[in-house]
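Novice: Turn this into a model:
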Amino acid sequence: MTRYATPADGLPPQTAIHTGRAVFTEAYAVIPRGVMRDIVTSFMPGWTKTHFWVIARPMSGFSETFSQYILTIDPEGGSDTPEPEAGAEGVLFVTEGRPLLTIGGTVHPLAPGGYAYLPPGTPWTLKNPTRQPAKLHWVRKLYEPAPGLEVPPPFVTNEQHLSPAAMPDTKGAWATTRFVDPYDLRHDMHVNIVTFQPGGLIPFEETHVMEHGLYVLEGKAVYKLNRDWVEVEAGDFMWLRAYCPQACYAGGPGPFRYLLYKDVNRHAKLRGPGAFGR
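Specialist: You can find the predicted model right below:
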């Protein structure tokens, strides 16, 4: 069974060396797993027995389209009113535990690798009825309507039910598990899983308009971010603004996998500060 990285509990010992890998620049941020400790968590209205690591949020001049949380829902915790903002869509991805997601009265038992898309205006609840904590990612974005396109429906699946699609001419060394058809223009964001086998790489510096959140689920690699090569490992989060050059080399010994957010399929705004809804 696939295991997914999650934040560490507690604090480092007082004898720990301070040197770390956390960095925030004009083009990217790296939040290593070692700094995602209990002391930096938040509690949110409408949620019980749940704490949140807020690892991305819209910031003027940086990434402006999305927020991303890591949640730990303790036994008997959860929410009947999870989404506070009208017009927001969301994706849930479970890394540990077996929470229950209810969408419009239909109950969906989730397990590690579980994935749910929640369109704007959808009534949903999330509870943890088990004796073990449940841990998951929650990506949120204001949905951007487009002429002639309906809002996509909710769906629930698991990455174990899907086959990664190899990128062209890579012989499977670089593959993407896609939860949404890239030609389905109803969707204005994709949250996928990218997998590199040892020795796999992005052989050029991707430089594009899409913003990214990359949470490393498994393995380690060196990642090119703007001008810098950065070592990353399971549990690290990379946060990239638009046009930040990026590349990757996965050195092994096992696969390198990350959960990837990107905004897609919409025209650039020509009025206002840029983010939809402002």
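Novice: only C-alpha atoms for contact and neighbour calcs from this point on.
Specialist: OK.
Novice: ok, Ser60 to Gly46 distance?
Specialist: Computed with C-alpha to C-alpha, to the nearest Å, the distance linking Ser60 and Gly46 is 27 Å.
Novice: out of those two, which sits in the busier spot?
Specialist: Per other C-alpha atoms under 10 Å, whichever of Ser60 and Gly46 has more neighbours is Gly46, with 13 against 10.
Novice: Check whether that one really touches Asp80, as I assumed.
Specialist: Yes - Gly46 is within contact range of Asp80, at 7.2 Å (criterion: C-alpha atoms under 8 Å).
Novice: what's near enough to touch the spatially closest residue to Glu64 that is not a sequence neighbour?
Specialist: Of all residues not flanking Glu64 in the chain, Pro58 sits nearest, at 4.2 Å (C-alpha to C-alpha, 6 or more residues apart in numbering). Contact partners of Pro58, counting by C-alpha atoms under 8 Å, 6 or more residues apart in numbering, are 64-67.
Novice: got the buried residues for stretch 231-251?
Specialist: Within stretch 231-251, the residues scored as buried using 16 or more other C-alpha atoms under 10 Å are 231-242, 244-251.
Novice: Strands - which of those land there?
Specialist: 231-233, 237-240, 246-249 (DSSP state E).
Novice: now these in JSON lines, with distance to Ala275?
Specialist: As requested, those are exported to JSON lines (distance: C-alpha to C-alpha, whole Å):
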{"residue": "Glu231", "distance to Ala275": "31"}
{"residue": "Val232", "distance to Ala275": "29"}
{"residue": "Glu233", "distance to Ala275": "31"}
{"residue": "Phe237", "distance to Ala275": "22"}
{"residue": "Met238", "distance to Ala275": "21"}
{"residue": "Trp239", "distance to Ala275": "17"}
{"residue": "Leu240", "distance to Ala275": "16"}
{"residue": "Gln246", "distance to Ala275": "23"}
{"residue": "Ala247", "distance to Ala275": "26"}
{"residue": "Cys248", "distance to Ala275": "28"}
{"residue": "Tyr249", "distance to Ala275": "32"}
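Novice: To check against the first, give me the structure of this:
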Amino acid sequence: MSRTPRYYTPPGGLPPQTELLTDRAIVTEAYTVIPKGVLRDIVTSHLPGFARTRSWILARPIAGFATTFAQLIVEIAPGGGAARPEVEEGVEGVVFVTSGVLALDVEGVRHALGPGGYAYLAAGAGWSIANEGEAAVSFHWIRKAYEPVDGIAPPVSFVTSDADVAPEPMPGTDGAWATTRFVDPDDLAHDMHVNIVTFAPGGSIPFAETHVMEHGLFVLEGTGVYRLNGDWVEVEAGDFMWLRAFCPQACYAGGPGPFRYLLYKDVNRQVRLTHPPGGRAASRWG
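Specialist: This is a model prediction of the structure:
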């Protein structure tokens, strides 16, 4: 029997005055954990050019930490939206909807994205968003400066959904660890991947991954324990983990249901060691 995925969406609000302030938020030189209890009304930001919208900015480039991407949770009230969400011509993005229905227009083609809806929005593409329903819509918006490569055509925008892409089991795991890949990992046109990783209860990453890719990990569903730079950190649906390059990482799923997270990583580009005249290199090092 098929199972309907769940996608955690922050409700906002404020805790009562009787609640203890102790929480699981932590910032280190190698990683940051922003637990769901931090995503309150008081830490939201308004975005220029957006109507009836608020956002939680989970990640942005920081010198000495992660530098390749920004990640936001955007909440649009009925009647809100933006005619030109992305104002930087060289920036690509991914939108992943967790609640409500997002009206997305990409180059004149209208799409309705419900929970699990996914859109890749190429750098320079014309697109707009609106909430035409009666309930709030919430989505993740991951942004990255696209790094073009001579001889490789840049990727084009597309729309799909979690339900339309089958998870691929990792080799030798009997399906305990699987990845929903929205783009072909061998396609060098793409310099970032935003995937969904799923673990069955008890499934694990059984080694400490230590690599050049930066990560944003938002837990969509379930619970798990993450090993981050030598620390064991318990996480649950609604928590966000932000990892700099080479932060050792591993995990296991706690159960009783699947442990799933939305994962960003920068890929498929040579490391830039020189800067262009008069400017900074568009590289993973910022």
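Novice: ok, now how distant is Thr81 of structure 2 from Lys144 of structure 2?
Specialist: If you look again at residue 81 of structure 2, you'll see it is Gly, not Thr. Taking C-alpha to C-alpha, one finds Gly81 of structure 2 at 21 Å from Lys144 of structure 2.
Novice: same check, this time on Arg284 of structure 2
Specialist: Counting by C-alpha to C-alpha, the gap from Arg284 of structure 2 to Lys144 of structure 2 is 10 Å.
Novice: okay, and the common contacts of these two?
Specialist: Going by C-alpha under 8 Å, 6+ apart, residues that sit against Arg284 of structure 2 and also against Lys144 are Thr68.
Novice: just to revisit the earlier point, Gly81 and Lys144 of structure 2: which is more packed in?
Specialist: A side-by-side neighbour count of Gly81 of structure 2 and Lys144, using other C-alpha under 10 Å, places Gly81 first with 24 against 21.
Novice: Now do the SS call for that one.
Specialist: Secondary structure assignment for Gly81 of structure 2 (DSSP: H, G, I helix; E, B strand; the rest coil): strand.
Novice: check contacts around it.
Specialist: By C-alpha under 8 Å, 6+ apart, Gly81 of structure 2 lies in contact with 50-53, 128-131.
Novice: please redo it, this time with the cut-off set to 10 Å
Specialist: The contact partners of Gly81 of structure 2, by C-alpha atoms under 10 Å, 6 or more residues apart in numbering, come to 49-53, 75, 102-104, 128-132, 137.
Novice: counterpart of it in structure 1?
Specialist: Using TM-score structural alignment, the partner of Gly81 of structure 2 in structure 1 is Gly78.
Novice: Spatially nearest residue to the equivalent of Val107 of structure 1 over in structure 2, not counting backbone neighbours?
Specialist: Aligned counterpart of Val107 of structure 1 in structure 2: Arg110 (TM-score structural alignment). Using C-alpha to C-alpha, 6+ apart and skipping residues adjacent in sequence, the residue nearest Arg110 of structure 2 is Leu104, 5.8 Å away.
Novice: ok, now Gly114 of structure 1?
Specialist: In space, and not counting its chain neighbours, Gly114 of structure 1 is closest to Asn158: 4.2 Å by C-alpha to C-alpha, 6+ apart.
Novice: Which residue in structure 2 aligns with the one you found?
Specialist: Checking TM-score structural alignment: Asn158 of structure 1 goes with Ser161.
Novice: same deal with Pro245 of structure 1?
Specialist: Per TM-score structural alignment, Pro245 of structure 1 is aligned with Pro248.
Novice: what's the answer for Val232 of structure 1, then?
Specialist: Counting by TM-score structural alignment, Val232 of structure 1 lines up with Val235 in structure 2.
Novice: ok, Gln2 of structure 1 - how many residues close by?
Specialist: In this structure residue 2 of structure 1 is Thr, not Gln. 9.
Novice: Arg54 of structure 2 versus Leu273 of structure 2, what's the distance?
Specialist: 38 Å.
Novice: For these two, indicate the residue with more neighbours.
Specialist: Arg54 (20 against 8).
Novice: Against Asp38 of structure 1, how distant is the aligned partner of that one in structure 1?
Specialist: Under the alignment (TM-score structural alignment), Arg54 of structure 2 maps onto His51 of structure 1. Here His51 of structure 1 is placed at a distance of 9 Å from Asp38 of structure 1 (C-alpha to C-alpha).
Novice: and what of Gly200 of structure 1?
Specialist: In terms of C-alpha to C-alpha, Gly200 of structure 1 sits 34 Å off from Asp38 of structure 1.
Novice: More neighbours: which of these two?
Specialist: Set Gly200 of structure 1 next to Asp38 and count neighbours by other C-alpha under 10 Å: Gly200 wins out with 22 against 15.
Novice: show me the residues around the residue lying closest to that one once chain neighbours are set aside that make contact.
Specialist: Here the nearest residue to Gly200 of structure 1 in space, its sequence neighbours aside, is Ala173; by C-alpha to C-alpha, 6+ apart that works out to 4.8 Å. Counting by C-alpha under 10 Å, 6+ apart, Ala173 of structure 1 touches 166-167, 195-202, 250, 255.
Novice: what about the nearest residue to Val165 of structure 2 once chain neighbours are set aside, how many residues close to it?
Specialist: For Val165 of structure 2, ignoring the flanking residues on the chain, the nearest one in space by C-alpha to C-alpha, 6+ apart is Thr180 at 6.5 Å. If you count neighbours by other C-alpha under 10 Å, Thr180 of structure 2 ends up with 19.
Novice: mind checking how far the aligned residue in structure 1 for Val27 of structure 2 is from Glu144 of structure 1?
Specialist: When structure 1 is aligned by TM-score structural alignment, the residue opposite Val27 of structure 2 is Phe24. Distance from Phe24 of structure 1 to Glu144 of structure 1, counting by C-alpha to C-alpha: 28 Å.
Novice: more neighbours, the two?
Specialist: Neighbours per residue, other C-alpha under 10 Å: of Phe24 of structure 1 and Glu144, the larger number sits with Glu144, 19 against 11.
Novice: OK, contacts around the equivalent of the more buried one over in structure 2?
Specialist: Residue correspondence to structure 2 (TM-score structural alignment): Glu144 of structure 1 is matched to Glu147. Contact partners of Glu147 of structure 2, counting by C-alpha under 10 Å, 6+ apart, are 90-92, 123, 154, 189-192, 268-269, 281-284.
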